[in-house]
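Undergrad: coords please:
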Amino acid sequence: MAGTSEPLLHDSQLSSITAAGDIEKVRGCRDFWREFCVESRKLWYLAGPAIFTSVCQYSLGAVTQMLVGQVGTLELAAVSVENSVVAGFSFGIMLGMGSALETLCGQAYGAGQLDMLGVYMQRSWVILNSTSVLLSLLYIFAGPILRFIGQPPDIADMAGKLSIWMIPQLFAYSMNFPTAKFLQAQSKMTVMAAIAVAALAFHALFSWLLILKLNWGLAGAAVVLNASWWLIVGAQLVYIFGGSCGRTWTGFSWKAFHNLWSFVRLSLSSAVMLCLEMWYYTALIMFAGYLKNAEVSVDGLSICMNIYGWAVMVAIGSNAATSVRVSNELGAGHPRTAKFSVVVVVITSFLIGVILSLVLLIARKQYPSVFSNSEEVKKLVYELTPLLATSIVVSNVQPVLSGVAIGAGWQALVAYINIGSYYAFGIPLGLLLGYKFDLGVQGIWYGMLAGTVLQTLILFWITYRTDWNKEASIAGERIKTWGGDTEDKGYEIEK
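TA: The predicted structure is shown next:
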């Protein structure tokens, strides 16, 4: 797969493909099961390496924090604050803006407009690198900003110094996310996974060497973390420039500077949509810090959020697979296949979430001891486990529906839904239950979970009511508007 430019959706082994290339209407359980298995194979071909890639990249920061924790508590606090507040904020914006390519590259690839993928990637490089120049001010003035929001001066000063050293990582983000979405749209997940695991091995080895053996401390952490992210970017670019992507990369083009404003608007919509989701549960820990016995509340929630974060890696892989499948099929004019892909991935993700939740509920008396020796913290984690399990089930379905939204190009609509569901409903309800009704951290989580459920139900209803033939037509118009040509696709959208 790594060396071909043919779309994954043109699979000659499928028995139920019409002349136009779309899936036939499924009649009966036997047809459903056969097509379910076929679509599952395609989805896991994408989702498996995507999950692995997400875990490896997620682990870069975790390895750094683990090793710096052996240097000193102040250094660990500085790395944690820089990683979660400064880099985390920028990561969300860069990932969100880069996700615009999931719509454009995916639909262009499905439509056979392979030459446009490279142009879209270059446009995204221009926009994200320009955004990084602005965000670098956050890194430069991180120390004063962190003191202003209430961080202890010693932690703020050290985190501020580290933030300046981490500016190269910011620009690695701006190159990595467009490049990753470019490869993802072509289903080149295995290459990305191989690069990610190589970068993680490099990172672990040299972090140990520089931080601990050579006693470079935070300076060593910054050098290796920057180098690891640029290793990922460099390896991806070597793969692309080396000719392995065929017609999707034909060199640099001035077309990258055309229609920039339309591209900026879609990128900003994607950023708002994903950032609102990524920052939502982060607010849960912040609000817990104002409760009675805040230290226990924050410790207990941190354990739950750590587990939740790893579980979400599965959902992120499903999100990537869904956006690729939906955008490819809509771009190719296969509305029924796109719709069936949604059905398959929602069912699969729901079942995975249920299995993970059952494991947590069965081990709820044992697993808290792995993270803490405090009886109060272990008791709180035990009490929060049902909420954690429920959140995992919901969060295994919700990102899938978000992936549908990205694949179909509904980012602006979903951004409004997120604002209403999360910030106008979920957080106020959580604060009301937590503080006014004195339900504590459980009350805050109940309210925020209610916001997630509301958002998921709205997305489910929109997806259910979608006219997929119309979406396929819109995909063709979007490709034409932003520089593609839909005249030679060789298919007709089935009415």
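Undergrad: can we go C-alpha only for contacts and neighbour counts from here?
TA: Fine.
Undergrad: for the stretch 151-300 of the chain, just list every one of the helices.
TA: Using DSSP state H, counting those that start in this stretch, the helices of the stretch 151-300 of the chain run over 153-165, 167-185, 189-207, 218-239, 260-278, 282-288, 294-331.
Undergrad: so can I have TSV of these showing distance to residue 485 and mean neighbour count?
TA: Below are the helices of the stretch 151-300 of the chain laid out as TSV (distance: least, CA to CA, whole Å; neighbours: other CA atoms under 10 Å):
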stretch	distance to residue 485	mean neighbour count
helix 153-165	44	21
helix 167-185	18	25
helix 189-207	26	20
helix 218-239	26	20
helix 260-278	17	21
helix 282-288	43	18
helix 294-331	11	24
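Undergrad: of all these, which one is nearest residue 134?
TA: helix 167-185 (10.7 Å; CA to CA).
Undergrad: can you check what angle separates the closest one from helix 294-331?
TA: Compare the direction of helix 167-185 with that of helix 294-331 by axes from the mean of the first three to the mean of the last three CA atoms, to 10 degrees and you get 40 degrees.
Undergrad: sequence B follows; please return its structure for comparison with A:
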Amino acid sequence: MESLLFKCWQETKKTWRIAGPAILASVFQFSIGFVTAAFAGHLGSVQLAAVSVSQNVTEGFAYGILLGMGSALETLCGQAVGAGQLRILGVYMQRSWVITLATAVVLTPLYVFTAPILRLLHQPSDISEVAGKFCIWVIPQLFAYALNFPLQKFFQSQRKVWAITAISGTVLAFHILLNWIFVVKLDHGLLAAAMVGNASWWLIVFAQMIYLLSGCFPDSWTGFSALAFQNLSSFLKLSLASAIMLCLELWYYSAVIIMVGYLRNPDIAVSAISISMNYQIWTLMIALGFYVAVSVRVSNELGANRPKAAKFSIAIIVTTSTFFGVIFMAIAFIFRQQLPKFFTDEPDVIREASKLGYFLGALILLNSIQPVLSGVAIGAGWQTSVAFLNTACYYLFGLPFGAILGFTLKLNELGIWIGMLCGTLLQTAILLVITFRTEWHKEATKAEERVREWEGGIELSSAPQH
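TA: Presented below is the predicted three-dimensional model:
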């Protein structure tokens, strides 16, 4: 018993060394959009709805694709670090940059034509027009995302997370100050909020590039290389699989926002559900810290051929994340009537958002478990299988069920939210079964084969560098 407790304590310490700073970094970076939405909310309900639609639909769509593309590095870099092959990492990151920047160029028209796309989806014309302008203004953020995600995966795989946290926290403080100056004091409105967001995201990228080039990574960063353009087709396949898996999760929330736009009084309904989503996504940042921890721990242990250690770390991290989910669920229950007031002063919006309080708490609990299991999938390289699972649970079950409750049974945004909740519950239950029935020694063998298959002309070390 003492031996088990000691092992649990050791694994918990390893988890928090990664999860602690990763949680802070996730909260800080999400808070950039959170702060923008909060300042926009006090400009008016249309501005709040427009920014929420922009962030959850257009930006959420692009963000999901680029995050997913970059997440291929979590599998490849993490397993390479476990195998001691650090010299591969820099080339992996450069290959990811080539793919994510090309993807950002392809996604740019989506930002330009947001307004007509939203009108085509029968969203309210006033919200569509303002959202369209806002998306054009924030195009620079799209290219910041393309550089940011591969950089962060590169750092995270080597457990260099505190630098990301310090950079993100500093930039968030800068972001709040500039919003207060330009949006509140100088009254430059939504344009100022967009420009401040652009500046904040590019500051994050520039600061991380300085850290990369500072000489802190002599084994894993040896400069820019022409090898970045080799083996791109194979790299693209894994990047696409990662993107599809994560996008299907992120787009789920975008689809919910679009469905709510079809309800009566869409300004109030969209604002109410957007407020709830902002809070559940804020708490999701905590779970994403554990997502980072479990993907790093699983990929490192599999790359080092320690399958039992990988399985044990999963059990510890899932338990820890669930504990925090219970705490945040209780907060959502207790303060369901007070939380909406941070975003809006309008009584109708506050009332509708308060109605979602109990279901918000339930979704927060599920989202303390589900991202961790997705991190397991990324660490083990199961992206393709989980993409199929997400399609079935979210789009063949959750959204249709929400549409029946919301439109047919007249439960409005509450019914749509319940449908979303049920889809997430089904996906989480299936992932739990898959994770704890996996034969992890076979996954360790696959990880060893993957490192050799994906080296793409880079000379590997003869022995692991543990």
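Undergrad: picking that back up, could I get the helices of the stretch 151-300 of the first structure as JSON lines with distance to residue 120 of the first structure?
TA: Below are the helices of the stretch 151-300 of the first structure laid out as JSON lines (distance: least, CA to CA, whole Å):
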{"stretch": "helix 153-165", "distance to residue 120 of the first structure": "30"}
{"stretch": "helix 167-185", "distance to residue 120 of the first structure": "8"}
{"stretch": "helix 189-207", "distance to residue 120 of the first structure": "19"}
{"stretch": "helix 218-239", "distance to residue 120 of the first structure": "15"}
{"stretch": "helix 260-278", "distance to residue 120 of the first structure": "9"}
{"stretch": "helix 282-288", "distance to residue 120 of the first structure": "32"}
{"stretch": "helix 294-331", "distance to residue 120 of the first structure": "15"}
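Undergrad: how about the ones you listed, which one is nearest residue 416 of the first structure?
TA: The closest of the helices of the stretch 151-300 of the first structure to residue 416 of the first structure is helix 260-278. By CA to CA, the value is 8.0 Å.
Undergrad: counterpart of the closest one in the second structure, which residues?
TA: Mapped onto the second structure using TM-score structural alignment, helix 260-278 of the first structure covers residues 232-250.
Undergrad: can you pull the contacts of residue 341 of the second structure?
TA: The neighbourhood of residue 341 of the second structure, defined by CA atoms under 8 Å, 6 or more residues apart in numbering, consists of residue 350.
Undergrad: picking up where we left off before, for residue 93 of the first structure, find the nearest of the helices of the stretch 151-300 of the first structure.
TA: helix 260-278 (5.3 Å).
Undergrad: mean deviation of that closest one from the second structure?
TA: For helix 260-278 of the first structure, the mean deviation from the second structure after alignment is 1.0 Å (mean CA distance after the TM-score superposition for the first structure).
Undergrad: now tell me what touches that helix from outside.
TA: For helix 260-278 of the first structure, using CA under 8 Å, 6+ apart, the contacting residues are 92-100, 123-124, 127, 406, 411-412, 414-415, 418-419, 422.
Undergrad: from those, which land in helices?
TA: 92-98, 100, 123-124, 127, 406, 411-412, 414-415, 418 (DSSP state H).
Undergrad: which position in the second structure aligns with residue 234 of the first structure?
TA: Taking TM-score structural alignment for the superposition, residue 234 of the first structure sits opposite residue 206 in the second structure.
Undergrad: what does residue 38 of the first structure give?
TA: By TM-score structural alignment, residue 38 of the first structure lines up with residue 10.
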